[in-house]
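>>> requesting a structural model of the entry that follows:
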Amino acid sequence: MRYGLCHVFLRHTSATLLMTENADPDVRRDLERWMVRAVPDGDPLFAHDAEGDDDMPAHVRNALVGCERTIPFADGRLLLGTWQGLYLWEARSTAHHRRVVVTLSGE
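The predicted model follows:
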């Protein structure tokens, strides 16, 4: 395919796909610190804690950020902006095995 759309879908509810600045790693760290402050692990508001204190907060973080992105491509390259990057952001306290589905459509 010469041009079209790349759809990236994360098959999980406790991680996210984040599109943000790719030049300065402080951007991602700042976003993560903000999210942890906004939706803290162990918040007594949440009843769902079957897998630990970070269980429901991770689901809320996923709901806020999302689990899919669609990016145009041309000539074999994603048409990202100069500073953009796509990240699989783990919303849990510890790493987990994650699966991503990538679908290309176009001509």
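
>>> alpha carbons only for contacts and neighbour counts from here, please
Noted.

>>> what ranges does this protein have for its strands?
3-10, 15-21, 68-74, 77-78, 84-90, 100-106 (DSSP state E).

>>> quick one: which of those is nearest Ala50?
Within those, the stretch nearest Ala50 is strand 15-21; the backing value is 16.4 Å (Cα to Cα).

>>> between that closest one and strand 100-106, what angle do the directions make?
60 degrees (axes from the mean of the first three to the mean of the last three Cα atoms, to 10 degrees).

>>> which residues does strand 15-21 contact?
Here strand 15-21 makes contact (Cα atoms under 8 Å, 6 or more residues apart in numbering) with 9-10, 27-28, 58-59, 61-62, 65-69, 83-92.

>>> rewinding a little: want to try CSV for the strands of the chain, with mean neighbour count and distance to Ala38 as columns?
Formatted as CSV, the strands of the chain follow (neighbours: other Cα atoms under 10 Å; distance: least, Cα to Cα, whole Å):
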stretch, mean neighbour count, distance to Ala38
strand 3-10, 18, 22
strand 15-21, 20, 16
strand 68-74, 16, 22
strand 77-78, 12, 32
strand 84-90, 16, 16
strand 100-106, 13, 26
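
>>> let's compare: structure for the following, please.
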Amino acid sequence: MYHAKQLTVSTQGRGFTDITRDVREVVEHSGLEQGLCTVFLHHTSASLVLSENADPDVRRDLEAFFARMVKDGDPLFVHDAEGPDDMPAHVRTVLTQSSLSIPVKNGAPDLGTWQGVYVWEHRTSPHRRRVTVSVVG
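Below is the predicted model of the structure:
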């Protein structure tokens, strides 16, 4: 059995958007009790992460680390067609991930106690991101 739904996620610019509830709803509507949920982001300047969902300082610290590691406007980068955050956003995406695999157990994503699913926007401007959530079992 296979079930999928495409989500549109509006980001506020660089930072994290929690999509855990949306992923849960797709899994619940699939009717599958056991299986695998795949979350896939269709973009090259944002990524998906499983991150702590209790303390927002964790996400703030991740953003601070990446800001130090991959600086906007770094003269190293040639690709800047859409501004100084263009190539840094692509590098951040390559260093993270565009898809997640989450086990399905008892009709729900089998996430850890403190895990949440996030779209991590790497551009400084707001964007609408396309995410496909598929469930097989």
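
>>> same list (the strands of structure 1) but as JSON lines, adding distance to Asp43 of structure 1.
Converted to JSON lines, those look like this (distance: least, Cα to Cα, whole Å):
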{"stretch": "strand 3-10", "distance to Asp43 of structure 1": "25"}
{"stretch": "strand 15-21", "distance to Asp43 of structure 1": "18"}
{"stretch": "strand 68-74", "distance to Asp43 of structure 1": "26"}
{"stretch": "strand 77-78", "distance to Asp43 of structure 1": "39"}
{"stretch": "strand 84-90", "distance to Asp43 of structure 1": "18"}
{"stretch": "strand 100-106", "distance to Asp43 of structure 1": "29"}
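
>>> nearest to His48 of structure 1, out of the ones you listed?
Per Cα to Cα, nearest to His48 of structure 1 of the strands of structure 1: strand 15-21, 16.3 Å.

>>> find me the equivalent region of that closest one in structure 2.
Mapped onto structure 2 using TM-score structural alignment, strand 15-21 of structure 1 covers residues 46-52.

>>> how far off centre is that stretch?
4 Å (Cα atoms, centre = their mean, to the nearest Å).

>>> repeat for stretch 71-86 of structure 2
The answer for stretch 71-86 of structure 2 is 22 Å, by Cα atoms, centre = their mean.

>>> now the end-to-end length of it.
This stretch, stretch 71-86 of structure 2, spans 11 Å end to end (Cα to Cα, to the nearest Å).

>>> got the buried residues for that stretch?
Residues Lys71, Asp72, Pro84, Asp85, Asp86 are the ones in stretch 71-86 of structure 2 that count as buried (16 or more other Cα atoms under 10 Å).
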